[in-house]
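*Asks:* sequence? don't have it. structure:
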């Protein structure tokens, strides 16, 4: 009995193989942990400073709006760059640019009269640089991690993100309230300096000799490739549908008031991250799943169902549990989607497809919160939360029926997964 329990627990614990076997992956992960803390601190500091300077809800909300266009444009262009240039160099230069933007925010904060326009302009610039960098980071993973360890790498990446999402905002709140925004921006700047020291040690990753130069035609080529594979389209559409219909964090302040527990607002916001962290810590089993498409469908359906259930429960802690369950399901969906992308997309297209992926998972929450606000205006917060969850389940079921290749995806038999596995095997030293 003890041996069986031990085997069960070992199957849940994340596989550390990618960290153990790949020096470059260790450097990437260490760099990511450091910069994630700094970035989340700045994410807290910018709206806080805008509130302090203006006292305007609209001014704070416009910070996110200013970042939307750079996200779209630079996300796609960053994908084309990732396939045309040395991905390590793109990451390094972007990291340097992000360090400069954090420094500019720090300098502005130290002025006798900090300027609000700097927060908008530098915030948009930082978002653009980050979106230029992200496709190269995503595309680099399959080049530094063994093909059979890509699932484990996805779990480790999610674990890193969730730890940062829970701890770093709390640290950022402490820094800005106790020491001011200049200190917070200074910490972020230092984090980029440390990260650059680690990233510099990663080996160069030059593009293929016949790599397509970054251009509009290369972007179109990437879109055509994605459109020609219904399994990839499924990963994008299911995630967008899940976020569009069931993402409802904009409702949490109203929900907390209706529960008669405004002090529980932070609890509602943290619930999803707590569930995601638990899913990451116990997500070792996901690396042994081969039907990732079906896994995405089930996880996205559970996300919607948990949100719908939260809408009809009167107890704060029960709602917290539902939101945590939703967060766990969303994280599992993300792990499966990331594994499918890294298992099947050819290296010469990986950057451009990473740009498309960025738009799919970044635009959904923005659209979802807009949908939540509009529906709440019509029928209230609980109506919006519950109806959104039900619509999510229905949309995911409809997409599953409409995309059988996505639903039936199996990494053991899929032609793209097998071709990529064979290509990687051929590159190994004899």
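*Replies:* Received it, and whenever you're ready, just let me know what you need. As the structure is a prediction and not an experimental result, all values here were calculated from the model.
*Asks:* From now on I want contacts and neighbour counts done on CA atoms only, so please keep to that.
*Replies:* Noted.
*Asks:* Give me the secondary structure label for the residue nearest in space to the middle of the chain.
*Replies:* Per CA atoms, centre = their mean, the C-alpha nearest to the average position across the chain is that of residue 361, at 6.8 Å. Following DSSP: H, G, I helix; E, B strand; the rest coil, residue 361 is assigned to helix.
*Asks:* Let me see the contact set for it.
*Replies:* Applying CA atoms under 8 Å, 6 or more residues apart in numbering, we find residue 361 in contact with 236, 239-240.
*Asks:* let's bring in a second one:
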């Protein structure tokens, strides 16, 4: 009887382990420190992500101007994402993280100051957003390259799932908190909370070990390093395809520039902001967080290219459903489904990039990844905002979702190596 009970418990643990997020990467001190520090900043950064488009919309009353935030953020992401990735391959990555995180904190403080002192200049907001995104573009490829030095290859999908889960945790509760607190404490305080939270990241980075290039040669990065990165990626069809399908998903499908207008004019929020705005911004991360919490299975999937393609098609269908929704809660459900699919896609794309690139090129491939992941939605802000100004928010969202499915199928036909891609090994 006791043996049956023990066997039953062992079986239950195995089943639970195949569902619940794999926590093994947290046993590594450096990764655990970075992950814990993201708890505070995950919410703080999302407060700013809501505050910027809301402030722009309040100042202008136009989704077209909200879309313009995408252009002001996209240019520094393109330039500094690629250059920052090259720098991350040629210097101590810990020092580069300290510099870039400090820059992000300073620009967040300046965003707070302009709102607190009622500067009321949409151009000041846009310029500060651009500077903030320049530091962010250097920071992200460096941080991702650091993870690959801390975590063994077979745990990279699990590390990506843990990181994504924590970020989506903030992306869920940050917008909800912003929608609830904005009418009470004011928009400027949201920027201030983000500024304070960034101190946690600086502490975590300070405690990391030095991470110079494996060659031991520290040097300045130049244009040639960026070009070498492009040449390398051009020869790697799987890496190239991973960028292409994500660009399709984000540029054609990400509808967040429509949220301020839809919250107020479709779902009945008051002009000063309210819960509908918070729910719209939180819905995609809610779906992503749920998948992250139940991601114990991700390390067992070998056909990672197929998983990415299917997930992106589900994302497109969900966005199209969101565009057709007239009920807030139905819209939230569709966005949550889209967020779940996007999380699956992100986990496997990150794992493919981490394992398929060599360490001397990892910063540059992560720089390109940052440009795509962060720049794609910014470009989507621009296109969706302007499209909505011409044909309405519903048509902009629905058409974008359908376009995602059409284009990703076409991409797979042209780049079949990605569909056939399998993980080299899967360890339990």
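*Replies:* Sure, I can see it. These figures come from a predicted structure and were not determined experimentally.
*Asks:* about what we covered before: which of the contacts of residue 361 of structure 1 does structure 2 keep?
*Replies:* Counting by both residues aligned by TM-score structural alignment, their matches' CA atoms under 8 Å, structure 2 reproduces these contacts from the contacts of residue 361 of structure 1: 239-240.
*Asks:* Now tabulate the contacts of residue 361 of structure 1 in a markdown table and tack on secondary structure, neighbour count and distance to residue 115 of structure 1.
*Replies:* Below are these laid out as a markdown table (DSSP: H, G, I helix; E, B strand; the rest coil; neighbours: other CA atoms under 10 Å; distance: CA to CA, whole Å):
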| residue | secondary structure | neighbour count | distance to residue 115 of structure 1 |
| --- | --- | --- | --- |
| 236 | helix | 20 | 39 |
| 239 | helix | 24 | 38 |
| 240 | helix | 24 | 36 |
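*Asks:* Return the closest of the contacts of residue 361 of structure 1 with respect to residue 350 of structure 1.
*Replies:* Set against residue 350 of structure 1, the nearest of the contacts of residue 361 of structure 1 by CA to CA is residue 236 (15.1 Å).
*Asks:* Residue in structure 2 paired with that closest one?
*Replies:* In structure 2, the residue paired with residue 236 of structure 1 is residue 243, using TM-score structural alignment.
*Asks:* List the contacts of that match.
*Replies:* 368-369, 372.
*Asks:* and if you look at residue 161 of structure 2?
*Replies:* By CA under 8 Å, 6+ apart, the neighbours of residue 161 of structure 2 are 21, 292, 295, 347.
*Asks:* Distance check, the third one against residue 349 of structure 2.
*Replies:* When CA to CA, to the nearest Å is applied, the distance between residue 295 of structure 2 and residue 349 of structure 2 equals 15 Å.
*Asks:* What lines up with residue 156 of structure 2 in structure 1?
*Replies:* Matched across to structure 1, residue 156 of structure 2 falls on residue 150, judged by TM-score structural alignment.
*Asks:* Now the element after the helix or strand where its match lies, going C-ward?
*Replies:* Assigned by DSSP states H and E, residue 150 of structure 1 belongs to helix 150-178. Using DSSP H and E, the helix or strand that follows helix 150-178 of structure 1 in sequence is helix 181-199.
*Asks:* if we can go back for a sec, now tabulate the contacts of residue 361 of structure 1 in JSON lines and tack on distance to residue 317 of structure 1.
*Replies:* Putting the contacts of residue 361 of structure 1 into JSON lines (distance: CA to CA, whole Å) gives the following:
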{"residue": "236", "distance to residue 317 of structure 1": "32"}
{"residue": "239", "distance to residue 317 of structure 1": "27"}
{"residue": "240", "distance to residue 317 of structure 1": "28"}
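*Asks:* ok, the contacts of residue 361 of structure 1 vs residue 108 of structure 1, which is closest?
*Replies:* residue 240 (36.6 Å).
*Asks:* how close does the closest residue to that closest one other than its chain neighbours sit to residue 134 of structure 1?
*Replies:* Excluding the flanking residues, the one nearest residue 240 of structure 1 by CA to CA, 6 or more residues apart in numbering is residue 364, at 4.9 Å. Using CA to CA, one gets 17 Å for the distance from residue 364 of structure 1 to residue 134 of structure 1.
*Asks:* Kindly report the same for residue 154 of structure 1.
*Replies:* From residue 154 of structure 1 over to residue 134 of structure 1 the distance is 15 Å, taken as CA to CA.
*Asks:* Residue 342 is in contact with the match of residue 156 of structure 2, correct?
*Replies:* Yes. Proximity of residue 150 of structure 1 to residue 342 meets the contact threshold set by CA atoms under 8 Å, at 6.8 Å.
*Asks:* Mutual contacts of the two, please.
*Replies:* Common contacts of residue 150 of structure 1 and residue 342, defined by CA under 8 Å, 6+ apart, comprise residue 142.
*Asks:* buried stuff in stretch 11-27 of structure 2?
*Replies:* Within stretch 11-27 of structure 2, the residues that count as buried by 16 or more other CA atoms under 10 Å are 17-19, 21-22, 25-26.
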